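K.L.:
Sharing a model that was predicted from the sequence below.
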Amino acid sequence: MEDVLTVRRWRRYGADRLYVTRGTGARVGSVDLQSGEVVVDDPLLEGRLRRAAQAYLRADVTELAMTVPAPGVGALDPVDESALQAWLGGDDWDTIDLAAIRGERGSSVRTRLERMADEGWQVVHDVPLGRQGSLVEHLVVGPGGIFTVAERRHAGQHVVVEGRTLRVDGCSTSYLRDARLEAARVRDALLAAACAAVNVRGVVVVQGELEMRTVQPGHDAFAISRQDLQTVFRALPVRLDPARIAAIAHVARQSSTWSH
């Protein structure tokens, strides 16, 4: 017999968790992606929860349904077990190395942005934009201006940016359009919170084989590779002085700014 586990990600109010449910809708448990804490309702299901969480993080999708052996069923036969382990990347199923899976060992977008603090940049993470549960992954305020930053993972895929279009393995995406819309919403919220004459641009940070066919940093939304993130931000012309940066960052950290 087999069971289907569904994994969904929940990111609000600074929290970032995976919730796993069975095909019946019954809750299996959760994984806190910030602390690594695993909470399981039934100890017999912990191994299955960890497998599903690993698969979700590797797949980089919004929701994952994964078929696993039902509780009480014996181990997989050697061929199936080898195939599943190869698909999950060969890791021990009893260990979820979140830092490695999410690329956060000293080289994540969050870490790279925070390293620019000494150069006058301030970052607000997981900004709750509006009442519908939307989150801005990173809001960056610094000498070069104000930016929303979102990461898109396409390891091993060919990503081409040309004009206002971003394609992954030849397929067009809405990444740049979404970044423009998100930046516009952030700008409107800051204006409503009395930050006068602000301009916000969207940045899509790509993990993958990125080919740039257009020079973009002057656009209202642009894409860069993760390894070039700091270089591009440091090369931007100065638009904001330290006092203005501090004032805007202060407003950005107030929950009331984003509750409309």
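P.N.:
Looks like it arrived, so ask away. Numbers count the residues shown, from 1 in each chain.

K.L.:
Going by C-alpha atoms from here, please, whenever you check contacts or count neighbours.
P.N.:
Noted.

K.L.:
list the buried ones in the helix or strand hosting Gly202?
P.N.:
If you go by DSSP states H and E, Gly202 is part of strand 200-212. Buried positions in strand 200-212, judged by neighbour count with 16 or more other C-alpha atoms under 10 Å: Val200, Arg201, Gly202, Val203, Val204, Val205, Val206, Gln207, Gly208, Glu209, Leu210, Met212.

K.L.:
Let me see the ranges of the helices in the stretch 1-150 of the chain.
P.N.:
46-59, 78-88, 98-101, 109-114 (DSSP state H, counting those that start in this stretch).

K.L.:
still on that earlier bit, could you list the residues in contact with the strand holding Gly202?
P.N.:
The contact list for strand 200-212 (C-alpha atoms under 8 Å, 6 or more residues apart in numbering) reads 109, 145-162, 175-176, 179-180, 182-184, 186-187, 219-226, 229.

K.L.:
second one coming, line it up with the first:
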Amino acid sequence: MTSQNSMRDRVAGHSVMEQVVRLQDAVAPRSAVARAFGVSPLTEEASPWFAGATGEREVGAMLDRLPPGWTVFHAVPVGQGDADIDHLVVGPAGVFAINTKNHRGAKVWVAERAVLVNGAKQPYLRNSELEASRIRHVLAGAGLVAPVHAVVAVVSPASMSVRQQPMRVTVLTAEGLLRWMTHRPRVVDSTTAAAIAELFDRPGTWRPVPSDSSTVDRFDSLAREVRVARWVQKGWILAGALSVVAVVLAVFPR
């Protein structure tokens, strides 16, 4: 276990990947039979964490394409316990505390005071407001001034209905995140933005966290196993469908 010299060393989804690896280390590897039938290597407990890490990595890759003048940090540890901000971005339009939610294929509904996913209310607005408040406190402690935007980025929902945007949190799809950020008006000069980025880059600004350099490699290995298991499952489904067709053709000759 080592500590990073710069917050820029932390990759998107780092904290969540560590949780996935910890959970998977507690279970025995799949048997040869399980692998042959495409049984997922993920435990029931690890599956939502895995989806979360995948979503954060996807959004992280998008944010890393921001133009010059923007600085991106991932998995920033704040507060107590294991809390972190998925992505913290500094640019001409201010500071953005981004909370990524992977709801691929789900129906998302947004109103002034609520976010519902497949009809179930989620605490995303409250959590995002708290994250933005913590960042404002960090800036105030350093004597720096910049607007802090709380953002919830939803990854690939089946649909997203916005009845009314919340007053203090912006909820949007991850696919529209970069365009929304880069089209906002410039409110921070380059000197202030650089000072904020330098503050955020110092590990001493945040809660100390050990970092295992092997986490990403272990997660990537697990992700490959998950992909292979899904391919095997699809192969069995296809084989079953072809068997049914063969039986039908045999029973009902041309």
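P.N.:
Noted; the coordinates are in hand. Just so you know, these numbers come straight off a predicted model, no measurement behind them.

K.L.:
And the buried residues of strand 200-212 of the first structure, which is closest to Glu114 of the first structure?
P.N.:
Nearest to Glu114 of the first structure out of these is Val205 (C-alpha to C-alpha; 15.0 Å).

K.L.:
Looking at the second structure, name the residue matched to that closest one.
P.N.:
Here Val205 of the first structure is matched to Ala153 in the second structure, going by TM-score structural alignment.

K.L.:
Which of the helices of the stretch 1-150 of the first structure sits closest to Ile248 of the first structure?
P.N.:
helix 109-114 (16.9 Å).

K.L.:
quick one: that closest one aligns where in the second structure?
P.N.:
Under the criterion TM-score structural alignment, helix 109-114 of the first structure matches residues 59-64.

K.L.:
How far away from the center of its chain is the matching stretch?
P.N.:
Distance of stretch 59-64 of the second structure from the chain centroid (C-alpha atoms, centre = their mean, to the nearest Å) equals 10 Å.

K.L.:
Stretch 232-252 of the first structure too?
P.N.:
That offset, for stretch 232-252 of the first structure, works out to 23 Å (C-alpha atoms, centre = their mean).

K.L.:
how many other residues sit next to the equivalent of Pro123 of the second structure over in the first structure?
P.N.:
For Pro123 of the second structure, the aligned position in the first structure is occupied by Ser174, per TM-score structural alignment. As a burial measure, Ser174 of the first structure scores 12 neighbours (other C-alpha atoms under 10 Å).

K.L.:
same check, this time on the one 10 residues further on
P.N.:
Burial measure for Ala184 of the first structure: 18 neighbouring residues, criterion other C-alpha under 10 Å.

K.L.:
just Arg184 of the second structure next, same as before
P.N.:
11.

K.L.:
quick check: longest strand of the first structure.
P.N.:
strand 145-162 (DSSP state E).

K.L.:
just checking, what packs against that strand?
P.N.:
strand 134-142, strand 165-168, helix 175-192, strand 200-212 (3 or more C-alpha pairs under 8 Å, 6 or more residues apart in numbering; DSSP states H and E).

K.L.:
Can you name the helix or strand that Gln216 of the first structure falls in?
P.N.:
Using DSSP H and E, no helix or strand contains Gln216 of the first structure.
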